[in-house]
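A.B. asks: Predicted model and sequence follow; I will ask about them next.
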Amino acid sequence: MTALLIDDADGVRTLTLNRPHRKNAIDTELWEALRTALDAAGRDRSVRALVLTGAGGAFCSGADISKGLSGVHPVYRMRTLTDVTLLLHELPVPTVAKVTGVAVGAGWNLALGCDLVVATPRARFSQVFTRRALSPDCGGSWLLPRLVGLQQAKRLALLAETIDAEEARALNLVTWVVDAGKVDAFTDDLTARLAAGAPVALAQTKALLNEGAERTLREALAGEARAQAANFATADVREAYAAFAGEREAHFTGDWAVPGSTAGRSEDET
C-alpha cells in the first residue's frame, strides 16, 4: 500500500496520508515520502495550491510509535521531521489542511502548519505529547503561542486535552467547520479560488504574514516594499488592471514581465 497518495487537478495538488489502519500515523516511510512530495510541490510551477488530508476518516494520529524505540538516535529522526515542517511552512503556494477525525501530536501540528484548516464536526485535536513523556514537535511550540496566546498554548500542551472542532475554531486553530457531507465540495471550491490567484502575489503575501510576527514595523515595511517590487515585475499586475477595466475575471500566470522583457506580452506589443 502506498503510504502517500498524490493527486493533481486544475492546479491543486492533494497529498493524502494513506495508513488508515493506523489512523494515518506517520512512520519512517511516510515521513520520507512527505519530505520528497513537499519539496517537489515547491519546485513545480503547475502547483498553485496544496491540500493535506488523511484517508479512512482520520487526518493523522501523530508519529507511529507502534514499533517502539528504534536504535536510531532521535537527533537523526528529528531531522526528517524538521525538514517536513519547514517545507510545509515555507511552501510558496497556499496550503489547506482538510481534517476529518483525529489530528493529534505531530499530525495536529502539521495541520496547524497549513495556511488554512477545514475540519468536520467529528474532528478531534490533541497535543498528546506529554502523555507520551515527550514535548511538542513539528513546530507546535512555535505555532501554538502565535495562534492562541501563551496561556492557552500552555493549557493545550501541558494538559494534552482533547478538544473538538468547535472549540478549535473558537481558539483560532480551525478556520472553518463544515459538515462531513459538504467538506469535499467546500475544500474544492476554496482551493479553486486559491489556485486562480496571482501566484507571485500569493507567495509574497504568505511569506510576509509568516515573517511578520518576528519583525519590527520598519522591517515589515521594508519587506513589503521588496515584495511589491517583485509583484510589479509580473504580467499579473497588467492582467489585473485589464480584467478590472474589462469587467471580467483575471487569468493569472505568474509570468515575468519587466521593461524589455517579452514575457507575458502580445506580439503587437513586442
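C.D. replies: That came in fine, so what should we check first?
A.B. asks: C-alpha from now on. contacts and neighbour counts both.
C.D. replies: Will do.
A.B. asks: Could you pull out the helices in the stretch 51-200 of the chain for me?
C.D. replies: Using DSSP state H, counting those that start in this stretch, the helices assigned to the stretch 51-200 of the chain run over residues 74-90, 106-112, 140-148, 150-159, 165-170, 183-195, 199-212.
A.B. asks: OK, contacts around R22?
C.D. replies: Neighbour list for R22: S61, D64 [criterion: C-alpha atoms under 8 Å, 6 or more residues apart in numbering].
A.B. asks: Kindly report the same for the one 10 residues further on.
C.D. replies: Contacts for E32 were tallied using C-alpha under 8 Å, 6+ apart; they are T80.
A.B. asks: how near is it to N172?
C.D. replies: 30 Å (C-alpha to C-alpha, to the nearest Å).
A.B. asks: circling back: could you single out the most deeply buried of the helices of the stretch 51-200 of the chain?
C.D. replies: Highest mean neighbour count of the helices of the stretch 51-200 of the chain: helix 106-112, a mean of 25 (counted as mean count of other C-alpha atoms under 10 Å).
A.B. asks: looking just at contacts, which helices and strands does it meet?
C.D. replies: strand 95-99, helix 140-148 (3 or more C-alpha pairs under 8 Å, 6 or more residues apart in numbering; DSSP states H and E).
A.B. asks: quick one, the last one and helix 150-159 angle?
C.D. replies: Pointing back at helix 140-148 there. Computed by axes from the mean of the first three to the mean of the last three C-alpha atoms, to 10 degrees, the angle separating helix 140-148 from helix 150-159 equals 140 degrees.
A.B. asks: structure B:
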Amino acid sequence: MNYETIRCAVREDICIITLNRPQVMNALNAQMRAELLHAIRTDATRARVMVLTGSGRAFCSGQDLGDGGNAANIDLERTLRDEYEPLLRAITDCPIPTIAAVNGAAAGAGASLALAADVVIGAESASFTQAFTRIGLIPDAGGSYWLPRMIGAPRAMGAMLFAEKITAAQAADWGMIWEAVADDGFADHWWGRAKHLAQGPTAAYAGVKQVLRESWQNPLDRQLDLEAQVQGRCGKTRDFKEGVVAFLEKRPAKFEGR
C-alpha cells in the first residue's frame, strides 16, 4: 500500500512505521490513524518486531485539531470509539514485541500512542505531555489507563491536571518508559534493541506480553494457572528446544521465532 501520512518498511524481521507529517509535528488525522491501523494489521505480520517512531523533530503532537475543519465540530466520542480504539487495540494485541522509539515531543494522544507500546525508548530531548486539560479535555486514547499503572496515581494525577512536560529522563526515572538515551546515536540504539528482539524467541515474547497484561486483573490462582498454560505452549516450540540445546552446548541460541 502507498501510504501518504506514514512510512513503513520491513527489513531484518523488523517492521518500522514512521509517522510522517513533520510539518504538523506528526499530528494524528483520520488518514494517519487509518494508515497506521492498516500497517500494523498487515505489514507488521511479516516481521518479528514492530517499531513506531516519528519523522522530524516530534514523535507525535496528538490529535490534529484542524482535521475536518472547525475543531469545535469534532465528534470526539465517535472518533475515539471508531478510530483510536481499533488502533490502540491493534498495538496492544500485536503478537510481536512493539517498541515506541520516541524521537521528540509526544503530547496528548501522541503520548498515549507511545505508551501503548510494549517498550518505550526516548531520546534525551524527547518529552511526554498530558496536554488535554490545556484545551478543556480529559486524557484519552488509553492515557488514563496506562499512566497510573506505570507511575502510580499521585504522579498520574499531577501530570494530567497540570499538563506539564515530563522529560524523557524523568519518565525513565518514574518508570513511565524503559530508557532515555542520548540523542547522538539514538536511532542506532533503538535499532539494536529491535534487532535483539527480532532474533529472539518470538512465541515466548508473545507469552510474556499475555501473562504480564493479564496479571493486572487476575487473582493469584488464575495467574498461576495462566502461567502454566502459556509455559506449556512455549515448551512445545522449536525455540525452546534450541534454547535448551544451546545452553547445554554453552553457545548462543539461534532462535527461529517458532
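C.D. replies: Cool, got the structure. Quantities reported herein were computed from a predicted structural model and do not represent experimental measurements.
A.B. asks: Got a TM-score for the pair?
C.D. replies: TM-score for the superposed chains, counting by TM-score structural alignment, normalised by the length of the second structure: 0.93, backed by 253 aligned residues with a C-alpha RMSD of 1.6 Å.
A.B. asks: still on that earlier bit, relative to V12 of the first structure, which of the helices of the stretch 51-200 of the first structure is closest?
C.D. replies: Closest approach to V12 of the first structure among those is made by helix 183-195 (6.6 Å; C-alpha to C-alpha).
A.B. asks: can you list the helices and strands packed on helix 106-112 of the first structure in TSV and add distance to R19 of the first structure?
C.D. replies: Listed next are those as TSV, based on distance: least, C-alpha to C-alpha, whole Å:
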stretch	distance to R19 of the first structure
strand 95-99	15
helix 140-148	23
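A.B. asks: These: which one's closest to M78 of the first structure?
C.D. replies: helix 140-148 (13.8 Å).
A.B. asks: how far does the closest one sit from the chain's center?
C.D. replies: Its chain's C-alpha centre and that of helix 140-148 of the first structure lie 15 Å apart, by C-alpha atoms, centre = their mean, to the nearest Å.
A.B. asks: average distance between it and the second structure?
C.D. replies: Once fitted to the second structure, helix 140-148 of the first structure is off its aligned match by 0.6 Å on average (mean C-alpha distance after the TM-score superposition for the first structure).
A.B. asks: Packing partners of that helix?
C.D. replies: helix 106-112, helix 150-159.
A.B. asks: Can you say which of the ones you listed is nearest to T205 of the first structure?
C.D. replies: helix 106-112 (18.0 Å).
A.B. asks: so that closest one aligns onto which residues of the second structure?
C.D. replies: Taken onto the second structure by TM-score structural alignment, helix 106-112 of the first structure occupies residues 109-115 there.
A.B. asks: what do you get for stretch 236-245 of the first structure?
C.D. replies: Against the second structure, stretch 236-245 of the first structure falls on residues 239-248 (TM-score structural alignment).
A.B. asks: and what of stretch 129-141 of the first structure?
C.D. replies: By TM-score structural alignment, stretch 129-141 of the first structure lines up with residues 132-144 in the second structure.
A.B. asks: start to end distance for that stretch?
C.D. replies: Stretch 132-144 of the second structure has its terminal residues 11 Å apart, counting by C-alpha to C-alpha.
A.B. asks: repeat for stretch 133-140 of the second structure
C.D. replies: Counting by C-alpha to C-alpha, you get 11 Å between the two ends of stretch 133-140 of the second structure.
A.B. asks: contacting residues around that stretch?
C.D. replies: G108, A109, S112, Q130, A131, F132, M160, L161, F162, A163.
A.B. asks: so who does the fifth one touch?
C.D. replies: Same thing as A131 of the second structure. A131 of the second structure neighbours (C-alpha under 8 Å, 6+ apart): A107, G108, P139, M160, A163, E164.
A.B. asks: and which of these is nearest T53 of the second structure?
C.D. replies: A107 (13.7 Å).
A.B. asks: Touching, that closest one and C60? I think so.
C.D. replies: Yes: here A107 of the second structure reaches C60: they are 6.5 Å apart, a contact under C-alpha atoms under 8 Å.
A.B. asks: Next, show the common contact partners of those two.
C.D. replies: Counting by C-alpha under 8 Å, 6+ apart, no residue touches both A107 of the second structure and C60.
A.B. asks: Looking at the two, which has the bigger crowd around it?
C.D. replies: Using other C-alpha atoms under 10 Å as the criterion, A107 of the second structure and C60 rank with C60 on top: 34 against 27.
A.B. asks: now that one: how far from G243 of the second structure?
C.D. replies: 39 Å.
A.B. asks: part of a helix, is G243 of the second structure?
C.D. replies: Yes: in this structure, G243 of the second structure lies within a helix as judged by DSSP: H, G, I helix; E, B strand; the rest coil.
A.B. asks: Could I get the contacting residues of it?
C.D. replies: If you count contacts by C-alpha under 8 Å, 6+ apart, G243 of the second structure has them with A253, K254, F255.
A.B. asks: Surely the first one is within a strand?
C.D. replies: No: when three-state DSSP is applied, A253 of the second structure is found to be coil, with no strand at that position.
A.B. asks: Could you report the neighbour count for it?
C.D. replies: A total of 19 residues lie near A253 of the second structure under the criterion other C-alpha under 10 Å.
A.B. asks: The last one now?
C.D. replies: Using other C-alpha under 10 Å, the number of residues around F255 of the second structure comes to 18.
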